[in-house]
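Visitor: Can you look at this prediction? I've put the sequence above it.
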Amino acid sequence: MQRKSIPGTLLMLLAILLLVTGTFARSWRAGDECPSTIKVSIPGGRYYRDDEPKKPLLDTMASVHAALTTCPNITSLDLRVSLQGCSNWPDRWSFPFSLPGGETYPALRQIRLEGYRFDDRPVDETGWPKGSYLPWYEKSLDWVFSGNAMRALRYHMLPREQREKNNIQLWLDAMDWSQVEEFAFLGHQQPDTVSALLNSTQGVMPGLRRVELGRGQPWSTLQFLLNVERHSLTHLTSIDSFNRKTPFALREVQGDSLQHIDLHTVETTLVESPAYTATELEHFKHMPNLTHLSLNIARNGTWLFEELSAISQIPSLRTAELWLDITSMCRKQKVDNGHYNVEDPNCKGRDQYLLPYINETSTLEVFKFLRAKKIGEELTNVTFWGGDWSRPWDGPVYSPPWIEGRKVKVLCTNGKEEHGSGEENCTVLTGVEYWDQKARWYEDVDEMWLNDSEQFY
């Protein structure tokens, strides 16, 4: 009886295999339709219904690299590389450039990279297998049959300068960077990859006008600005890279051209978000073309009107975004070494939130103060951001912080565009009376799951 069941089992496995392979589209390869822009997250992939056309996907670093070396009309690249979930790894953290060279990328105008590693070196990928408990002869077989032994031999025959090039140096060889107008590099705390970028890009992007740097070393923004032509940038965003020298440095090297500056820091549960003093904010009033400013403003039971007054003294400023903490100091102190003391009877309910609360009344007071003190151009609108506006976590399992999902957004305008009356008004767009809301992790979480989760808060 058991022997008769084997063919049926094999047929079932074959049917499942055909079903799975029919559900997924293959990776993009040379000969497929060329995209004009690329915006992907690696690893990628998606499910298709049986009646859907299965377009080839740019779901690996290798497939994106193939498109860039094949399609001359691509103008922009928006790429995120990350570990998604617990086991969904990217095939690589950088593009697989040929170490001998000879590859060509189109002259991209927009580049946005998150999690990319510029310090990777092809020669390091061909070395003797490390971190393995296999015996030496099995390591030898793995080294040979993987092709790394032959690649190592070919690389050894290259000139030393070419052999030791890292990823950013190979990318510079493959592409004309003078056409880049917008460049963003996000999500890296590793000094080596930041240094690789900074050490190789001095003067290579003369057409650069917009820069976004995020979640890097505090010194990385200032270092990058030294690589750019003086007074050429119009837009600068530097997130979670607070440095008290930044306002002065911007005034000196890019102050004549900057129109849009964003220097905000995302709130965390443990520490107070850093904010510039009134003296440091004075540097912005010497930037003649600055029309928009986004940064953190502190408060300690009341608004710090000295700092707000410094913002209103920027003659050319027309719009602003103010980032505010919503977590009280007593709530921040309840977290010790990453553990929350649920039995602590103090600092519950509204005491966990910083005063004054961010609502229509409090923000309207600030907005009217800014407009009354404003010199030069009229301040037409101010957006107030409070709490956690970071992207929801999609990496490995982790313990979400208390602040996660708690947020508020208020827009204040002069009323001319909406009503034509010119009367200032403020509207809460997200997080109405957030200080009375129960614990939420994400706004789109299933309500039943929310109720089960509240016991942990």
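Guide: Sure, I can see it.

Visitor: Going by C-alpha atoms from here, please, whenever you check contacts or count neighbours.
Guide: Fine.

Visitor: any chance you could map the strands in the stretch 201-350 of the chain?
Guide: Applying DSSP state E, counting those that start in this stretch to the stretch 201-350 of the chain gives strands spanning 210-214, 235-239, 260-262, 292-296, 319-324, 335-336, 339-340.

Visitor: Kindly reformat those strands as a markdown table containing mean neighbour count and distance to Gly102.
Guide: Putting those into a markdown table (neighbours: other CA atoms under 10 Å; distance: least, CA to CA, whole Å) gives the following:
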| stretch | mean neighbour count | distance to Gly102 |
| --- | --- | --- |
| strand 210-214 | 22 | 29 |
| strand 235-239 | 22 | 34 |
| strand 260-262 | 21 | 39 |
| strand 292-296 | 21 | 43 |
| strand 319-324 | 22 | 46 |
| strand 335-336 | 13 | 54 |
| strand 339-340 | 14 | 53 |
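
Visitor: and the comparison structure, right after this:
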Amino acid sequence: MASRAKNRPIRLLLVSFLILFALFVSLPAVDAQQTAPQDPCLPKINAVVPHPSNPPFGTMEQVHQVMKRCSTVKELNIHRTPPGCTDAGVRWNLPFALDGSDKYLSAPEILDLNGYDFDACEWDGIVPPRPHWSGEDGSWPIPSSSNPIIRWASDRYYRGRMYVDWAKDQWYSSRLFWWSFGGAEAWYRWRHVSVEQRSKTNIELWLDAMDFTKIHTLSIKRATIKSAALFDRLPKELGSLKSLTIDGTWDGTSSNVSSMERPNSLDFISAFPSGSLTGFSWVDSQSCDSNLVEAVVQHYGASLTRLAWTNSDVGHGHGPRAICTESELQTFGKFPKLTDLTIDLNRQDDAWPYGKLQAVARSVPHLTNLTILLNLEEYDTSNRSESSTDFYGSSRTETLAKPLLTADAARDMFNVLRKAAGSEKLETVTFKDIDWKGDPEARAVCTTLGDDGVRLGNGEPACEVSYGGYYKYYKDPGLSAQ
């Protein structure tokens, strides 16, 4: 008893301190955005979060403020990089006010989102475990009196009581993260917003804040999306959309799409008016199944002039990328206006895939531009580790797929394509040897056009080749990768 009485003054002091602290932190704070130099109003924003290689746009907050303040932004690119050990509390989406008060002055025409978190509900992330005396949503009791002084005093009382409860129950350490990264402030600010409004996902708040009707080019990559708003509301807002790029299946699974009835991303792809798109790219659809291509044909077959259908090893993580068979390649011939095509092909038995090249040329004879992504290495799971020997050591270069990509090889394949097509409409063919991340290590371009865009006089293609790290080392081990 004596010990408890002895500690009573300390407890009273602690409680008094916490109540005073609660009153102090409730005072209006100066907005950091008002004191910091404003980011410039630019026609294009390239934001890399959280590790920008080219400032100033390295946080979602910076992008958010510029979009609210400036009407100049015509192109908005947001790329989320993998988080590091020091990136706790970094946002993966734009910080919209939960009451819907944010409005963007800019109406971009190009929107490129990589790794953006569409589905997050801000309220779910800021509500702390509630005290026993609070409401089910964590809100504090509100007095029946309409007197503003009584209501203010009641609010201060429960604010102080919350901190006292934290101290008594040793909650403070577990709430430090919530407090330090703005959760407490946000919850206090939005606690009286209606349940319907504060339950909105990030994409719903974005749709309320920005004019999407000017966007003609949209790219969504690295996304697993469940929000109905993106499937239902967003397509209706994109009345000017002409070019769409989609990455993955949006199923949150790595299984082959041929075993699925219908990938989620196809629902979004098909949500736009029939015949409205002129350009479409599907990266890592995980399949070349003709039924999947047919679904796109039925919706946009009459309008597409540019199509890219590519997969990567890293895209689905279980074995080599999906490569189209000759019969599947013939399905691309059902796009009557197609003039620009990008596809994957692999070497076959240490030889160029002449049969598939001929299938493409015969199926789509009206092509003027063709890009083919080849396999840099023979597929071998043991080669995916960079821990064995030097990155550019002999054990790495020996895994390069044969034959090597050269200007002569590219010219030979170009002529095979032209002969199979039975016309000279094909103007430019680009061959890329890509690594497992999709980055080109060798690039060969054959074209019948000069620098001025006029056809070369002799009609023969001019072919040039450039090499990256693997090829440079293979051709001359004394060269370092650049």
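Guide: Cool, the structure landed. Small disclaimer: the values here were computed from a predicted structure and weren't measured.

Visitor: Quick check: TM-score for this pair?
Guide: Remark: TM-score between the superposed chains equals 0.73 [TM-score structural alignment, normalised by the length of the first structure]; 388 aligned residues with a CA RMSD of 3.8 Å.

Visitor: Distance to His65 of the first structure added to the strands of the stretch 201-350 of the first structure, as JSON lines?
Guide: Listed next are the strands of the stretch 201-350 of the first structure as JSON lines, based on distance: least, CA to CA, whole Å:
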{"stretch": "strand 210-214", "distance to His65 of the first structure": "23"}
{"stretch": "strand 235-239", "distance to His65 of the first structure": "27"}
{"stretch": "strand 260-262", "distance to His65 of the first structure": "31"}
{"stretch": "strand 292-296", "distance to His65 of the first structure": "35"}
{"stretch": "strand 319-324", "distance to His65 of the first structure": "37"}
{"stretch": "strand 335-336", "distance to His65 of the first structure": "44"}
{"stretch": "strand 339-340", "distance to His65 of the first structure": "43"}
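
Visitor: which one of the ones you listed lies closest to Glu33 of the first structure?
Guide: Across these, Glu33 of the first structure has its closest neighbour in strand 210-214 (29.8 Å, CA to CA).

Visitor: mean shift of the closest one relative to the second structure?
Guide: On superposition with the second structure, the mean distance recorded for strand 210-214 of the first structure (mean CA distance after the TM-score superposition for the first structure) is 1.9 Å.

Visitor: Give the aligned range of that strand in the second structure.
Guide: Using TM-score structural alignment, strand 210-214 of the first structure lines up with residues 243-247 of the second structure.

Visitor: List of residues touching that stretch?
Guide: 216-223, 265, 277-285 (CA atoms under 8 Å, 6 or more residues apart in numbering).

Visitor: can you pull the contacts of Phe332 of the second structure?
Guide: 293, 360, 363-364.

Visitor: which position in the first structure aligns with it?
Guide: Taking TM-score structural alignment, Phe332 of the second structure has Phe284 as its aligned residue in the first structure.

Visitor: Against Ser220 of the first structure, how distant is that match?
Guide: Phe284 of the first structure sits 20 Å away from Ser220 of the first structure, going by CA to CA, to the nearest Å.

Visitor: ok, back up a step: Throw the contacts of Phe332 of the second structure into CSV and include neighbour count and distance to Thr447 of the second structure, thanks.
Guide: Output for these, formatted as CSV (neighbours: other CA atoms under 10 Å; distance: CA to CA, whole Å):
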residue, neighbour count, distance to Thr447 of the second structure
Val293, 18, 28
Val360, 26, 18
Ser363, 20, 21
Val364, 24, 18
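
Visitor: and those, which of them are in helices?
Guide: 293, 360, 363 (DSSP state H).

Visitor: Between those, which sits nearest Asn46 of the second structure?
Guide: Here the nearest of those to Asn46 of the second structure, counting by CA to CA, is Val293; it sits at 32.3 Å.

Visitor: now the closest one, nearest residue through space, not along the chain?
Guide: Leaving aside its chain neighbours, Val293 of the second structure sits nearest to Thr331 (7.0 Å; criterion: CA to CA, 6 or more residues apart in numbering).

Visitor: thinking that neighbour is in contact with Leu292, fair?
Guide: No - checked against CA atoms under 8 Å, the pair Thr331 of the second structure and Leu292 is beyond contact range at 10.1 Å.

Visitor: between these two, who's got more neighbours?
Guide: A count of neighbours by other CA atoms under 10 Å puts Thr331 above the other of Thr331 of the second structure and Leu292, at 20 against 17.

Visitor: Contacts only, for that one.
Guide: So Thr331 of the second structure contacts 290, 293-294, 363 (CA under 8 Å, 6+ apart).

Visitor: Pipe the contacts of Phe332 of the second structure into JSON lines and attach distance to Arg151 of the second structure per row.
Guide: Shown next, in JSON lines, are the contacts of Phe332 of the second structure (distance: CA to CA, whole Å):
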{"residue": "Val293", "distance to Arg151 of the second structure": "63"}
{"residue": "Val360", "distance to Arg151 of the second structure": "74"}
{"residue": "Ser363", "distance to Arg151 of the second structure": "75"}
{"residue": "Val364", "distance to Arg151 of the second structure": "73"}
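
Visitor: how close does the residue most central in space within the second structure sit to Gly319 of the second structure?
Guide: The second structure has Asn114 as the residue nearest its centroid, 1.6 Å off, counting by CA atoms, centre = their mean. Distance of Asn114 of the second structure to Gly319 of the second structure, computed by CA to CA: 24 Å.

Visitor: what do you get for Glu196 of the second structure?
Guide: Distance check for Glu196 of the second structure against Gly319 of the second structure: by CA to CA, it reads 45 Å.

Visitor: between the two, who's got more neighbours?
Guide: Gly319 (13 against 7).

Visitor: So what does that one match up with in the first structure?
Guide: Alignment note (TM-score structural alignment): Gly319 of the second structure maps to Val271 of the first structure.
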